[in-house]
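Participant: Sharing a model prediction with you, sequence too.
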Amino acid sequence: MAFKKAERTQLYLRCALFGPSGSGKTMTALLMAKGIADKMGVPFAVIDTEARSASKYSDRIPFDVDDLANKTVDTYIAAMNEAIKAGYKVLVIDSLSHAWRELTDEVDRIAQNSVSKNTFSPWAKVNPKQKRFIDAILNFPGHIIATMRSNTEWVICEGKNGKSSPEKVGLKPEQGKGIEYEFDLLMEMDQNHQATVTKDRTGKFQDETITKPGEAFGVALYDWLSSGTVVPVPEAKPAKPVKAKAGDPKAAPSGKPPAEQPMAGSVKERGKGIIQEIGILITAAAESGQAYFTETEKEEARGIIHTITLDEAGIGDLEALKSFLNDELAKRKTTNMPQTAATPAATKAA
């Protein structure tokens, strides 16, 4: 490892649009994608989870579409893999919110079937699935424009004529906590089809309000993204939709049983190191000596670890569990509320 002069290289766009129903997320995403695709001279594709809403604009904007009937993290990842195989370099995902809904529904289901009814253990179990989903988006070898629904509410606003009228406004995106960190460009849409740029790594549009951003905006983004130094791009490897479990015949290549596969010692050591770090997290205590995690939560975390195989996929699951526990510990330290056996372990994640 050595330091070298930093330089900006050509990048793939990771853009997310969020806003209430009717704010124009789908049309904006399609127009931006068309601007980029036309500039590149390639077609673009859409993963549609919104009851074929994108196809309503196909008479004006040509694109290929995969309408997801079963809206799960694994079907999203499978669709992205198909886009990779087909060679698409511009992809619209409309929207990401259904994947998050699958996870929250799964957490609720697990929690209701548990004795404690808390959501600590369920979130620790589903967090690796969210991590695979985000990794698939970040590793896609092309430009991605994604939409997200947002929680909405009606507020009373004063119009141009001085009269008050109700207006629908968006709140936070319906996706995982911290999702905004994964994108280069984050745009909040309103009912007037205006986009406020709340995050911008290009440095060109931060805090600007753009009325009906479309093809020209997509072209402007592409020009900036393609102006850096060209770097070799490794061959894309489709993400794994489902992690095979130990003992499952699918876990081994055809004609080779699982027992014959070599296990790198370094992988095992990495796994053991992460497990030790998790142990430190779950046994943390306040200055008063009161533990931040209950004994039940500690056992739940250990139980999850016992289900994880120490291979490359398992390392990812352990890292996701460690990240979840680290965030939970930080939250409890901030609120200065160590857990007790009588206190619910964790509230539902935002």
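Facilitator: That came through fine.

Participant: CA only for contacts and neighbour counts going forward, please
Facilitator: Will do.

Participant: Show me which helix runs longest in the protein.
Facilitator: In the chain, taking DSSP state H as the definition, the longest helix is helix 312-335.

Participant: residues of that one that come out buried?
Facilitator: Residues of helix 312-335 classed as buried by neighbour count (16 or more other C-alpha atoms under 10 Å): 313-326, 328-329, 332.

Participant: With stretch 131-139 instead?
Facilitator: For stretch 131-139, the neighbour count (16+ other C-alpha under 10 Å) marks 131-134, 136-138 as buried.

Participant: where exactly do the strands run in the stretch 51-200 of the chain?
Facilitator: Taking DSSP state E, counting those that start in this stretch to define them, one finds strands in the stretch 51-200 of the chain at 64-67, 90-94, 143-158, 164-173, 185-189, 194-200.

Participant: Which other helices and strands does the second one contact?
Facilitator: In this structure, strand 90-94 makes packing contacts with helix 25-40, strand 45-48, strand 143-158, judged by 3 or more C-alpha pairs under 8 Å, 6 or more residues apart in numbering; DSSP states H and E.

Participant: May I have the distance across stretch 303-322, first residue to last?
Facilitator: Stretch 303-322 has an end-to-end distance of 14 Å (C-alpha to C-alpha, to the nearest Å).

Participant: now swap in stretch 17-33 and tell me
Facilitator: In stretch 17-33, first residue to last residue: 12 Å (C-alpha to C-alpha).

Participant: Repeat that for stretch 209-220.
Facilitator: Stretch 209-220 end-to-end distance (C-alpha to C-alpha) = 15 Å.

Participant: who's in contact with that stretch?
Facilitator: Residues from elsewhere that reach stretch 209-220, judged by C-alpha atoms under 8 Å, 6 or more residues apart in numbering: 28-29, 31-36, 39, 193-197.

Participant: So which of those wins on neighbours?
Facilitator: Within these, A33 tops the neighbour count with 30 neighbours, counted by other C-alpha atoms under 10 Å.

Participant: Now do the same contact list for it.
Facilitator: Taking C-alpha under 8 Å, 6+ apart, one finds 44, 90-92, 145, 215, 218 in contact with A33.

Participant: Pasting the second one now:
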Amino acid sequence: MSDSRSFISRLFGAAPASTTPAPTAHRSAGEPPQWWVDRDDVPHARTWMSWPSRRSVWGRRLPGVQQDIALIARTVARFEPVVMCAPDDYSVREARALCGPAVTVTEEIPTDDLWMRDTAPVFRRDGRGRLDAVGLNFNGWGNKQTHRDDAEVARGIAEHLRLPFSYAEFTGEGGSVETDGDGTVMATESSLVNKNRNRGWSRDEVEEAVLDVYGADKMIWVPGIKGRDITDDHIDVTSRFVAPGVVLVQLPPADRNDAWARDAREQFDILSRATDARGRRLRVIRVDGPDEVRSRDSEFVDSYLNFHVVNGGVITAQFGDRAKDEAARRTLAECFPGREVVQLDVDRLMAGGGGIHCSTMQEPLP
């Protein structure tokens, strides 16, 4: 990987990225942060994605997952530029053939898997129109999956863009933290307060490190579920900020009482009682999950809320439950007025434990 990083630096004239911890947001009460992470719905320069290429990860499911990733990339490209990272010449040709000319495919930032939300840097801005990038020390979701190349994606993207780069003090993933861009973040304890990421850390220590990176003042924790999926229950499947003080939460059908259903109801209850960094009681909007889905895979993610906001649009999933699909579409349209809501059948991707938000990362305009 060192040869790859040197190549990128020579090609784009980027200085070697810093390996020091990310600048913190410590400040006096009432003082605005020096750097902060915005909500997903700010104007974007582009969306970053990663091409699935490893049969060691996907096995016989790989062609179908590639079709779904290509569909997402082509759809996002209707609204904003897309850069697709691929690990080698063969994968580049494969991705270009399936994604079409509207998607830029590059092998300059090699990857192991497709989950760009978790491997890309977190982009931050300051009040003077500058961006920087912070790596969250991706470790394969607690060393559950090979991550040799994916561990370097955050740095590679920052060097490609010639942005200042640093590492967070904590280990996590982009999908593990939701921010309202106005001082409040939320996350599951199961994902971040976990020895497979932050061994020996207390919840307070993790919280301080997350707030420092995100330029936030308040963390809202929900318990989550450890060890039942590869992410240890990322919050971006169930609960999402759509505006300061406004949260969407997806709830399961009333007859479901599995661990995920109980987790969703607990998130709804906690967030319904929570206040944000500005003292506002959160407005929690309920989204009902589908009654039926087309997949029987035990890892299937039936989430409408794993959506990706783009310039002028919202890209989300549909599951063949016409009533619930349409209700979710209407709710998203109301939450993001003026944006086109596009629903995709990406069942093969979602049978792999993640969805549209998990496979994308927005780069905001400075």
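Facilitator: Looks like it came in fine. No experiment lies behind these values; they were computed from the predicted model shown.

Participant: TM value for the aligned chains?
Facilitator: Here the TM-score for the pair of chains, by TM-score structural alignment, normalised by the length of the first structure, is 0.26; 148 aligned residues with a C-alpha RMSD of 6.7 Å.

Participant: Comparing the helices and strands packed on strand 90-94 of the first structure, which comes out most buried?
Facilitator: Across those, the average number of neighbours (mean count of other C-alpha atoms under 10 Å) peaks for strand 45-48, which reaches a mean of 25.

Participant: right, and V222 of the second structure touches S191 too?
Facilitator: No: with contact defined as C-alpha atoms under 8 Å, V222 of the second structure and S191 do not form a contacting pair (10.3 Å).

Participant: These two: who's more crowded?
Facilitator: Remark: of V222 of the second structure and S191, S191 carries more neighbours, 30 against 20, as counted by other C-alpha under 10 Å.

Participant: which SS class is that one?
Facilitator: Per DSSP: H, G, I helix; E, B strand; the rest coil, the secondary structure class of S191 of the second structure is helix.

Participant: what's the answer for W48 of the second structure, then?
Facilitator: Secondary structure, three-state DSSP: W48 of the second structure is strand.

Participant: burial count for it?
Facilitator: As a burial measure, W48 of the second structure scores 21 neighbours (other C-alpha under 10 Å).

Participant: Let me know whether it touches I72 as I believe.
Facilitator: No: the criterion here is C-alpha under 8 Å, and W48 of the second structure misses it with I72 at 11.5 Å.

Participant: which residue ranges form the helices in the first structure?
Facilitator: Along the first structure, counting by DSSP H, helices occupy 25-40, 73-86, 97-112, 120-138, 215-225, 265-282, 295-306, 312-335.

Participant: again, but for the second structure
Facilitator: Going by DSSP H, the second structure shows helices at 2-12, 55-58, 62-76, 89-99, 116-119, 140-143, 153-161, 189-192, 195-198, 203-214, 259-273, 322-335, 347-350.

Participant: Can you list the buried residues in the third one?
Facilitator: To tie it back to what came earlier, the one meant is helix 62-76 of the second structure. With burial defined by 16+ other C-alpha under 10 Å, the residues of helix 62-76 of the second structure counted as buried are 62, 65-76.

Participant: and the angle from it to helix 89-99?
Facilitator: Interaxial angle, helix 62-76 of the second structure versus helix 89-99 (axes from the mean of the first three to the mean of the last three C-alpha atoms, to 10 degrees): 60 degrees.

Participant: Give me the distance between A86 of the first structure and L17 of the first structure.
Facilitator: 25 Å.

Participant: Next: V169 of the first structure.
Facilitator: 14 Å.

Participant: Neighbour count for these two, which is higher?
Facilitator: When neighbours are counted by other C-alpha under 10 Å, V169 of the first structure and L17 differ, and L17 comes out ahead with 26 against 18.

Participant: what's that one in contact with, if anything?
Facilitator: L17 of the first structure neighbours (C-alpha under 8 Å, 6+ apart): 25, 29, 145-148, 186-189.

Participant: Please dump these into a markdown table; it should also carry distance to S266 of the first structure for every row.
Facilitator: What follows is those, written out as a markdown table (distance: C-alpha to C-alpha, whole Å):
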| residue | distance to S266 of the first structure |
| --- | --- |
| K25 | 45 |
| A29 | 43 |
| I145 | 37 |
| A146 | 37 |
| T147 | 39 |
| M148 | 39 |
| L186 | 38 |
| M187 | 42 |
| E188 | 44 |
| M189 | 47 |
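
Participant: from these, which is closest to H98 of the first structure?
Facilitator: Nearest to H98 of the first structure among the contacts of L17 of the first structure is M148, at 8.9 Å by C-alpha to C-alpha.

Participant: Next, the contact list for N143 of the second structure, please.
Facilitator: N196.

Participant: A73 of the second structure too?
Facilitator: Counting by C-alpha under 8 Å, 6+ apart, A73 of the second structure has contacts 49, 82, 99, 103.

Participant: Spit out the contact partners of the second one.
Facilitator: To tie it back to what came earlier, the one meant is V82 of the second structure. With contact set as C-alpha under 8 Å, 6+ apart, V82 of the second structure has these partners: 46-49, 73, 76, 102-104.

Participant: what about 6 Å?
Facilitator: Listed by C-alpha atoms under 6 Å, 6 or more residues apart in numbering, the contact set of V82 of the second structure reads 46-48, 103.

Participant: And the last one, by the same measure?
Facilitator: Taking C-alpha under 6 Å, 6+ apart as the definition of contact, the neighbours of V103 of the second structure are V82.
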